[in-house]
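In: A predicted structure for the sequence below; I have some questions about it.
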Amino acid sequence: MDDLDRIYLFGAHCYRVPSPPLGQVVEDMQTMKRLGMNLANFQISWSWCNPDDGKYDFGDLVTLLAESDRIGLFASITLTMEQMPKWVWDTYPDCRLMNARGNRIEDPTQYVLPADGKPGPCWDHTGVRREARRFLDALMETTRGFKHIAYWNLWQEISLAMVNPGASGPDRNVPFNPETLDAFRDWLKARHASLEALNNAWGTRFPSWERVEPPRLYTKVPSFMDWRRFVFEGYLPGVVEERKRVIRKGAGSPTRVAFHTCHPLFGAAWEFAWSRLADYYGTSFYPTAQLYHGWEHPGGILEEVEDRRHELWSSLYHLNYGRCTASGPTRYLISEIACGPYNVGLHVKGDVTREDLRRWLLLQIAAGSQGVVLWNTRPEIFWDEAQGQGFLDGNGGLTPHAEALREFGDALKRHSDLLANSRKPVSPVGIGVDDDTSLFLEGSDAGVHANMPLRGVYEALLTLGVDPNFVDVNRSDGQALARRRILFMPFAAAMAERTVRKLAAYVEAGGVLVSGPTPARFSEYGWAYQSGMSPEAELLFGVRQKSLCQVAEESSLWRWTPKPGRAGDLRAPVVLKGTAELESLALRASFYVQTFEPVRSRPVLRVPEPGGRNAVAGVMNRRGNGRVYLFGTMFAYASLSEGCHGTRAALGRILDSIEVPRARQGEVVMHRRFWQGAELVSLVNLGSQAGFWRDEAGAPSLEDILTGEVFGPGADIPVPAHDLRVCVRRVD
């Protein structure tokens, strides 16, 4: 265990109940070892291991831990606490989660599906917490002698997800249990200096703390913002911390813990704080099901050429977002990665090939992972995922795509230390993530607009040869922001004035800020500024808003545009014309057209108005040693979904004006990781034709991580169309 920091964890989930016969699981672990894996994950369920009060059965787990130790595999144990025993549900009938209507969620599932037992009970219930501690204490007593346990996964795909198709928002919104509401009030007391301060923030007149309530049926109110902040800052991480305390106390020796999400919480920054609670933090990654977001899917049968390019950039968006949340010393772990088709009930999906699996493994390396765990060994036996997943067949034999795992295992034998410890450098380009806007959009039932602007600007920057970082604007101090030469905020509709002041200080110190439309149109509590922009934002951008309207999409599409109620609700499609440093560029307007009256700023975009006049639709303002750009349209949508080359060209000009390096040759872009003088070089070809990357003359040779092929200084390194390769460069 002392050498664990030098080992890139490479394993698979091989046990969860209901499970195939234990003998098959043992055989599969031996196969894993032969393939070069070093970790076996066992998912245990509270209801299975503790079927009655005082009765514990850890027999399967002990057998598997002993076998994994015998054959030289590390073990990890995933807890499924939401799958609570029926006797606990019966003992504490008031532990059921209450929704916003005051109804209890009656679903004491005894199965791991759906959703690993989520949402489970109310974890603020004292009886449930007591029984959970008893169970975990017994579990730790049983496993204490096994020293090869690499980590404990405290919460598989952390969330309050509820499988309840068609349920309304109030029916799904939890937890409104009395104990949790008391905890919410305590959290509010710490956040607000006084009851008067809370009433001022919310626009309410609660006479006492005991009367304070979160909203239940209507979310477009200020109190919703604090309620959801509490869930993400208080309730969910509080559950993790409780489990962490019990596990570490029971282990009797230093013990590593982990947890992960089913996908990054795109648009929000809660995970940047969550990750500090764990030694390993990360995400699931299912390119078989998670590639298309919002309105991206074109419908019908997907063409392989466009689908493959989409897979590359969408996967890197997913994986890099997750990596950026794993802050400080926390290691970034891909806790689940697909290795077989994602079947759902009667619907079966296409086969996963050796090349697919090879590409996915390389993508997560390119994004910065420090460990990966496959889902799973043999095909699924459970109803809703029948015959899906798996790198083995039903008899335990290797599938054709399993050969990609052997190649990856061989690479680990040569480069495990570099893969485990190398990290991507801090990028000079940041994409800001703001919780206030994320919550505001959630409350507006418009959460898609928290994610899609980030996807749009990421795809544009990736194409331009930039490897950006996602940045937690809410929690980053001035020093952290100053590490970025340029920061993109593609849609920050709701911002606290303190956040705007923080951005202003960043610009004054020499940073460059690029904003999408309507920055700080609303406060962090959803209060609308009557002028269309907060006072601090008006100072930062050097403008006053003149007008704001929605603009129709090209070709009469209705992807993000609301249907008009009358003539004049939508402006006809229009193109914005660049001026000054954006001279000669044409940017397609998307979602909004916002026009401005410059105060200290100068125009960089203009839009035609009736009568042949042009209005200002974009500005640049100098502030201290830096500058800000304000685009009065959703430029991220124009680039991503409208194929607007002018938008990408505009971003490229701004990057070039501050000499941001771009690692791009033709359609091939390069990403890098470093550790102790060695580096991993990932070459990603976003083009539909084979490409090349000419390496630096005079640099040490590069070795392909999988094939071992060596490329000398100045060599042209081939990269197949819509594919990637990862190479190692070591300095002797």
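Out: Happy to help now that I have it.
In: can we go C-alpha only for contacts and neighbour counts from here?
Out: Fine.
In: how about the helices in the stretch 251-400 of the chain?
Out: Secondary structure of the stretch 251-400 of the chain (DSSP state H, counting those that start in this stretch): helices at 270-274, 304-325, 354-366.
In: which ones are touching the residue nearest to residue 691 when sequence neighbours are not counted?
Out: In this structure, residue 691 finds its nearest non-sequential neighbour in residue 719, 5.3 Å apart by Cα to Cα, 6 or more residues apart in numbering. With contacts defined as Cα atoms under 8 Å, 6 or more residues apart in numbering, the neighbours of residue 719 are 668, 683-685, 690-693, 725.
In: Just the buried ones from these, in ChimeraX syntax?
Out: Buried residues among the contacts of residue 719 (16 or more other Cα atoms under 10 Å), as a ChimeraX selection:
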select :668,683,684,685,691,692,693,725
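In: ok, now which residue in the chain is the farthest from the centroid?
Out: residue 611 (46.6 Å; Cα atoms, centre = their mean).
In: For residue 207, which three-state class applies?
Out: What DSSP: H, G, I helix; E, B strand; the rest coil gives for residue 207 is coil.
In: how near is it to residue 178?
Out: Residue 207 is 19 Å from residue 178, where distance means Cα to Cα, to the nearest Å.
In: try this one side by side with the last:
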Amino acid sequence: MNSRAATSDGKATASASASPFVHEGIAYGCDYNPEQWGPDVWAEDVRLMREAGVDLVAINIFGWSHLEPRPGEYDFATLDTIIELLHANGIRVNLGTGTSSPPPWLTTLHPEILPVTDDGTTRFPGGRQAWCPSSAVFREHALALVEQVAKRYGHHPAIALWHVSNELGCHNALCYCDDTAAAFRLWLQARYGTIDALNAAWGTSFWSQRYGQWAEILTPRLTLSSQNPGQVLDFHRFSSAELLDYYRLEAAVLRRHSDVAVTTNFMVTAHIRNLDYWSWAGDMDIVANDHYLDHRLADPATELAFAADLTRGLAQGEPWLLMEQAAGAVNWQPHNLAKAPGEMTRNSLAHVARGADGICFFQWRASLQGSEKFHSALVPHAGTDTVLWREVVALGATLDRLAEVTGSRVVADAALIFSWESWWAGDGESRPSHAVRYLDQVHAAYTALHDLGVTVDIVSPDADLSGYRLVVAPNLYLVSDAQAENLRSYVAAGGHALITFFSGIVDEDDRVRTGGYPGAFREILGITVEEFSPLLPGHLLALDSGAAASLWSERLRVDTAEVFASYLDGPLPGIPAITRNRHERGTAWYVATALEAGALRDLVRTVAQEARVTAVGPERIATPERTDAPERTATTQRSGSIEVVRRVGATHSYLFIINHGHGDVELAAAGHELVTDEPVGRIVRVPAGAVRVIREDPAS
């Protein structure tokens, strides 16, 4: 069996799609690990699933050692029983291929499949994903298992979805072993063609790094000094492509034996950055994501909204599936906070509001042993006489009442450009300030839009921007000529853009664009930056607009732009900090510093108003004491505790109102409220911590 596809450069078009994933209403599901329990518990589990309304269950995610206890010997008796039990009770199966972690016999027989870290040391079994993505031996054994699973269950009526591996690249995305080095060289040859082209791309004239033949190239293991940025960037590209290549191999086996939809679970979240999902999404029959609140962040709920919007962007606006979330606490953060009553429901419906047509959890029943024994589950250790279980059952009933929302789409007239390549390259070792991090700046821009109630599509630098009134490009450090032209032509055609500092600096080879920063965007911005002037953490700047800023400043001169604000103090007093430029039919704004949250929100409000961006809901919020408050301007600052999103279907639109705060709110709306199944005449009251979903009257 061929263990390497011809598309290992990651540039191939998406593989042929199977039938799309179809589910009646909003799927309500979970990961189920029956191998951790006995048959007496299985029967009880299925009874409780029916009570809760669970109708999609992921199984066999970590099943390899049970299905193939010895090399080439397969035992499907337990899996057969589980599938038949679920099917008999009307519960559909999201069937894992079982390949996410190899069994001990495989790593014992073939220790060469184990991953190697950048310090050259091997990582051993005992956890999960103890395998190298480039290992031909691993691929051979894994694909043999997939073949057996697909042949046995490919036409079983219970199977609703194929689940390839699990969270590909969560732990092993970057392997530095000799097998990986050989695969990396093949990928580089396919990308560059000649060794001279590679030397030019990597700038190997620096520090005597010029290569004479492909065999000299290694993976970027740890060095005594800083590493070659071009090599590191390409290794990230290769590693993402290598795991996509592996996904395609599993998917091809499944599609030979089944016409059921195939996917895997993405990890669009704040702490996973190694896979460029823009290049992956086209291979998914439905885009699926895992998301867990990260309490290491200042605002986990807004990061959830960002992740959901990005997942919808990966799905090209189509409905998508939340494959995993937590019912309560996780087990892998320094401080694993439990969710307050109602928070699980708010989190779930926030994903639905932003395009998810399925809500699933890890996991069904809390484990008694292993690393995740303190990870929450739909059935907690304390059992069903619990607040959590009652909320689980209530959520199932709520999702049933929202069934008609299925298939509707979120409509946005603002977009935020997000680039994994800018994340990789912009956060490299040798950059002007390690206090400036790409994702921080992306989250800051998104939060400003989110707080103003502006619904945002998150798009790639290559996306068609023509349908948006406003495009925001935060810290877009790396752009190709084509991507730069994409944004330039959008502005020239009448679009409004807001670009923040450290954008347009390098091309796709991480080569600086000369003539002044921000090289790729100087023309549309009408400015030239002569020099970066980063600030030490904790140092604040004052602007003559009254705004405060930190982290970064630039020696900037205006060419055709007008000055909106300048520095009052710091290293560059009197130098422009915020500019606005007319370019052909459009307008481009530039922010040369890291504005404090309130100042950034105020600026985004100004830019959005000029672009005639429409906010959904917040401007219509009325206090309980005054329900006749007039509508405000489209970008008036929203309450940070209220989230309002609209999904639009063929016959109706649906207004989601999520109250994260501690007080009741009222909002102008008319139609029928689906959570409580009550009519809404003119004003809907949303209690503290609650969610309301209004099927809107056509005139609302």
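Out: Now that the structure is in, tell me what you want to look at. Being a predicted model, the structure only gives us computed values, none of them experimental.
In: higher neighbour count, residue 207 and residue 178 of structure 1?
Out: residue 178 (14 against 11; other Cα atoms under 10 Å).
In: For the aligned residue in structure 2 for residue 519 of structure 1, grab the count of nearby residues.
Out: Applying TM-score structural alignment, one finds that residue 519 of structure 1 aligns to residue 503 in structure 2. Residue 503 of structure 2 has 23 neighbours, counted by other Cα under 10 Å.
In: Make sure residue 503 of structure 2 is actually in contact with residue 484.
Out: No: between residue 503 of structure 2 and residue 484 there is no contact under Cα atoms under 8 Å: 10.3 Å.
In: got any residues that touch both of the two?
Out: Common neighbours of residue 503 of structure 2 and residue 484 (Cα under 8 Å, 6+ apart) are residue 521.
In: OK, contacts around the equivalent of residue 31 of structure 2 over in structure 1?
Out: Using TM-score structural alignment, the partner of residue 31 of structure 2 in structure 1 is residue 13. By Cα under 8 Å, 6+ apart, the contact set of residue 13 of structure 1 is 40-43, 373-377.
In: so how much does the one helix or strand residue 13 of structure 1 maps to differ from structure 2 once superposed?
Out: Secondary-structure assignment from DSSP states H and E places residue 13 of structure 1 in strand 9-15. Relative to the matching residues in structure 2, strand 9-15 of structure 1 has an average distance of 1.6 Å after the fit, by mean Cα distance after the TM-score superposition for structure 1.
In: Outside of the following helix or strand past that strand itself, list whatever touches it.
Out: Scanning forward in sequence from strand 9-15 of structure 1 by DSSP H and E, the next helix or strand is helix 22-34. Under the contact criterion Cα under 8 Å, 6+ apart, helix 22-34 of structure 1 has outside partners 11-12, 14-15, 38, 40, 60, 64, 67-68, 71-73, 377, 396.
In: what's the mean distance for helix 22-34 of structure 1 versus structure 2?
Out: Taken against structure 2, helix 22-34 of structure 1 registers an average deviation of 1.6 Å after superposition, with mean Cα distance after the TM-score superposition for structure 1.
In: Contacts only, for the nearest residue to residue 712 of structure 1 once chain neighbours are set aside.
Out: Nearest non-adjacent residue to residue 712 of structure 1, counting by Cα to Cα, 6+ apart: residue 701, 4.6 Å away. Neighbouring residues of residue 701 of structure 1 by Cα under 8 Å, 6+ apart: 710-713, 729-730.
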